[in-house]
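S.K.: Need a 3D model of the sequence below.
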Amino acid sequence: MKHYQDNFAHNSLPTLDLQPEYTFLDLPQFQHPEMLNCVERLLDNHIKNGNGDAICIRTFEETWTYNDLYEKANQIAHVLVDDLGLVSGNRVLLRSANNPMMVACWFAILKAGGIVVATMPLLRAKELTTIIDCAEISIALCDSNLSDEMNLSKSTFLKQKCFFRNSNLEQLILSKPKIFHNLPSKADAICLIGFTSGTTGIPKMTAHYHRDILNICEAFPMYSLQPTSNDIFTGSPPLGFTFGLGGLVLFPMYFGASTFLIEKPSPDLLLKAIEEYKITICFTAPTAWRVLTTKLHEFNVSSLRKCVSAGETLALQVWQDWYNATGLKIIDGIGATEMLHIFISSNENNMKPGATGLPVLGYKAKIIDHDGNELPPNTPGKLAIKGITGCKYLNRIEKQKEYVQNGWNITGDIYKQDEEGYFWFVARGDDMIISSGYNIAAIEVESVLLTHKDILECAVVGLPDPNRGMVVCAHIVLKDKSKQSDELAKTIQQWFKEVAAPYKYPRIINFIEILPKTETGKIQRFKLK
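M.R.: Now for the predicted structure:
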């Protein structure tokens, strides 16, 4: 990797013996030359092929063609190299809501040979600092609307902050050329680091290659969506989630289609966009599909042809209600940050309502017991995946050994497989709470709560909720038990929202005298549930 001047990410990869086995890479659609920068296939080729005037990104306020995006990305790449001192292999933090400038920055970082670390807008300074320290990030590109927490973030690694939206980045690009020669990259060079939901303590960094980015575009969308250049994509997931990145940027651009980005995608705004801009493909979470169904009488969604759900399991009732109202079958899917995108799903021709589906082309799956033995049909067990992408944790050898076993990726989901090969969701690992599509690790919430001056001990569990799927419930032991009150519970909730991402806050707080524990001191969460 001599073409990388900053080798931190590559030197942090797990050794080959700890990485997963890859399958299906011999298929023609998953084969790539040794030298590969994925931006060329996703963006530059549209200009070379004469499609630069085609619409690429829309919002309620503006429209960008492929050429607009290409020129802006080239100019930002020049800023990164000339003004911000980026050298190839540097990690660049990207902090923004879903908007065209965020997409331009994403492509600019890869063009210049950097590695993108996209984050969610809701993260606070403490969480951003943890990410910056873990990935040794030297440059941040940030929407000026989100500057407060960015400026509060302190790290010795961060050398340059540059803001956009009527800010200094726009000033810097004015003098830059609209042509940029992409840094030559290898197909197996890291271009993206996705952080798993653990953003307190030491979160896990998942690395993905240039080839991974293109390979997922040949997997799930080809299997489930069959996109064409006439499609218009939209959805609610942030581009900091790989689910959102794929569904709202990579997939539409791979097929020369367009995407409609919404910075704060409420159900009403999603439906308004679908009606006014004739959206054809929509990505959102099961909780959103439930709400959208109740509002259908107010909007015309007849342009929709594909509806995708992921982030948490799709309840059969939600699927049925949407189908009854629209005649459209929601495509369920399971993916993981470690795997980059969806690896089990379905399409209209092979769908079983209630089942997640079958492995998409590029992946194979099985259900195993704790010893790695394959289980018979209809027996719940651990989901194991192998395919064109796989888990590559940076600097986390023990976690890598947990996730990758005998070449298989063990996702932490409990599934069962029926006689016809369909996979059915059973449960998540105990410590993961999936609420409104957000993955929230119980230990993250506990880590924050334990910093509160009044809290002695706490244990966090997920409780079923008809609207959110699950909600975060905190069982708290106070230092002074006489302080227990509804008022204190509200104070703790408000405090939590100020020190950590608000979507993680405990919506239910129970004050208890003592936490149930085993003889060895482990908290018995099942008793709290």
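
S.K.: Please count neighbours and contacts with C-alpha atoms only from this point.
M.R.: Noted.

S.K.: which ones are touching G256?
M.R.: Applying Cα atoms under 8 Å, 6 or more residues apart in numbering, we find G256 in contact with 46, 56, 228-229.

S.K.: Here is the second sequence; please produce its structure so I can put it next to the first one:
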Amino acid sequence: MKPSGTASAHSDTFARDHLPPAGQWPELVFDLPELLYPDRLNCGYELLDRTAERFGDDRPAFRSPDGGVWSYGELRDRVDRIAHVLTDDLGVVPGNRVLLRGPTTPWLAACWLAVMKAGAVAVTVLAQQRPTELATICLLARVGHALCDIRSVEDLLKAQVPGLRVTAFGGGAPDDLTQLAAARPGPYRAVDTAADDVALIAFTSGTTGRPKGCMHVHRDVLAIADTFAHHVLRPGPDDVFTGSPPLGFTFGLGGLVIFPLRAGASSLLLEQAGPKQLLPALAAHRVSVLFTAPTAYRLMLDELDGHDLSALRRCVSAGENLPAATWQSWHERTGLRIINGIGATELLHIFISAADEAIRPGTTGTPVPGWQARVVDSDGEELPDGEPGLLAVRGPVGCRYLADERQSQYVRHGWNITGDTYVREPDGYFRYVARADDMIISSGYNIAGPEVEEALLRHPDVVEAAVVGRADELRGQIVAAYVVLREGAEQSADSLCAHVKSELAPHKCPRAIEFLPSLPRTATGKLQRFLLRTSPDPHGRVALE
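M.R.: Alright, predicted model coming up:
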């Protein structure tokens, strides 16, 4: 499905003008009744106004760590007033790009909803991103306006983006967004956007370097809720969501805003959401649905004692591969089955997953209803079950990069090629092997780095592990491991190697090991293996002849 002929509501046509050529679009698939959206659609109105109509204004929508609660009615009132500020005071017109920046709070989420209702395009960035990164994003997306938490303004101003108008919130000054909003009238009529008007530009989180802007339309925002959330997660209006991913990460935007609002549920928005903050928050606020990364689940295992998780019923993991050992340990300690999933910024959220009795530890799952997946070779030909190849996906959402030549690399033959190596098992389950660039070729052997990482993580002293290929004159590449140990554990490369050789073939054992205090990660928690590939040789080199 290519861009429709429906009239756009955007008077600023930059986003639509910079969509990829129609011939480079993936095939979009709408094979469920709930995905047959009308031509005119505003996702902000659907998520907020429609949900309030269905479930009532008095139901809780957003919760704060201090116990504060915004009802759906209160949220709608604040969102509408912010939308009035955008259009009446700041002069934002439909299609303008509006940067959103700050810690995860109800005010930041309200700003996102207001941008949606105003028909503008949200560019939500991470509070941790530095001036150079912010300047690059603003340049690529031609951003003219920014709504920014007062605590995150300094670096945004340092970015010195020409023509950028920054409106802060949370500071209490007369020109603060919250003060301006309080002075505006209440109800705001959402802009009558086309279903395929661009609603947001999400920038990739930087595991490979240069960011790419992924453009998603109003219809896409609802589609991820009506596929993964509706069919796999299956939330109800009494659920309380929380998690660690920030709203600048589409994993967080979906899990903490889109999914709960679509279901009439509420979301606890945490500014600090590391493992040590998550556990007490889960207990104190009776959280029932948790979104976080595999590393967080592993780290929380050591902190579980004394925390009441009796309200928790859904645990979702994405962002990187979930090791089977972590799944098993979490299940043994809590009785909860982690819902593993693979998603992508290019596709907005999770498209392969499984829940409840359908979960098979060590696999990602099966295509989410509404999505299709297969494993292909470099020519796009489907491979037989059991043979590793590139993961190809299509569904109601597809990759549309913002004016980026890498569009033709990601979309091939109508399919989105995610850059992951997978195997499709004969029973239809998809098993992760590695990122395509994580495959190590050593002395003619193909070695999947994540497989070695999982073996290392099964050692009782290992907290985190990353495995990459390092150039070697004799073997082409060797397996190099970077390891974070538990506090007080002995740094013994011999012990780790013996453990790996007890579980894997000898050629998969690391030939270089370095012990680090932490691994390089993006602000969203993704491991940055490319930094390890370009670092100097590990100090703890070991020979395993």
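
S.K.: Mind checking which of the contacts of G256 of structure 1 land in helices?
M.R.: If you go by DSSP state H, these have H46 in helices.

S.K.: what about the aligned partner of F351 of structure 2 in structure 1, distance to A336 of structure 1?
M.R.: In structure 1, the residue matched to F351 of structure 2 (TM-score structural alignment) is F343. Using Cα to Cα, to the nearest Å, F343 of structure 1 is found at 8 Å from A336 of structure 1.

S.K.: Those two - which one has more neighbours?
M.R.: F343 (28 against 19; other Cα atoms under 10 Å).

S.K.: would that one count as being in a strand?
M.R.: Yes: assigned with DSSP: H, G, I helix; E, B strand; the rest coil, F343 of structure 1 falls within a strand.

S.K.: what's near enough to touch it?
M.R.: 219-220, 333-335, 359-360, 362-363.

S.K.: can those residues go into TSV with extra columns for neighbour count, distance to V249 of structure 1 and secondary structure?
M.R.: What follows is the contacts of F343 of structure 1, written out as TSV (neighbours: other Cα atoms under 10 Å; distance: Cα to Cα, whole Å; DSSP: H, G, I helix; E, B strand; the rest coil):
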residue	neighbour count	distance to V249 of structure 1	secondary structure
A219	21	15	coil
F220	27	14	helix
G333	26	18	strand
I334	21	19	strand
G335	18	17	strand
P359	26	23	strand
V360	23	20	coil
G362	23	20	coil
Y363	20	22	strand
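
S.K.: Could you find the closest non-adjacent residue to the residue nearest to the spatial centre of structure 2?
M.R.: The residue lying closest to the centre of structure 2 (Cα atoms, centre = their mean) is F251, at 2.7 Å. Nearest residue to F251 of structure 2 in three dimensions, chain neighbours excluded: H349, at 6.0 Å (Cα to Cα, 6 or more residues apart in numbering).

S.K.: The one you found is in contact with G254, isn't it?
M.R.: Yes: if you go by Cα atoms under 8 Å, H349 of structure 2 and G254 touch, sitting 7.0 Å apart.

S.K.: Pick out whichever of those two has more residues nearby.
M.R.: It is H349, of H349 of structure 2 and G254, that has more neighbours when counted by other Cα under 10 Å, with 29 against 23.

S.K.: Strands along the stretch 201-350 of structure 2, start to end?
M.R.: Remark: strands assigned in the stretch 201-350 of structure 2 by DSSP state E, counting those that start in this stretch are 213-217, 240-243, 266-268, 289-292, 314-317, 338-343, 350-353.
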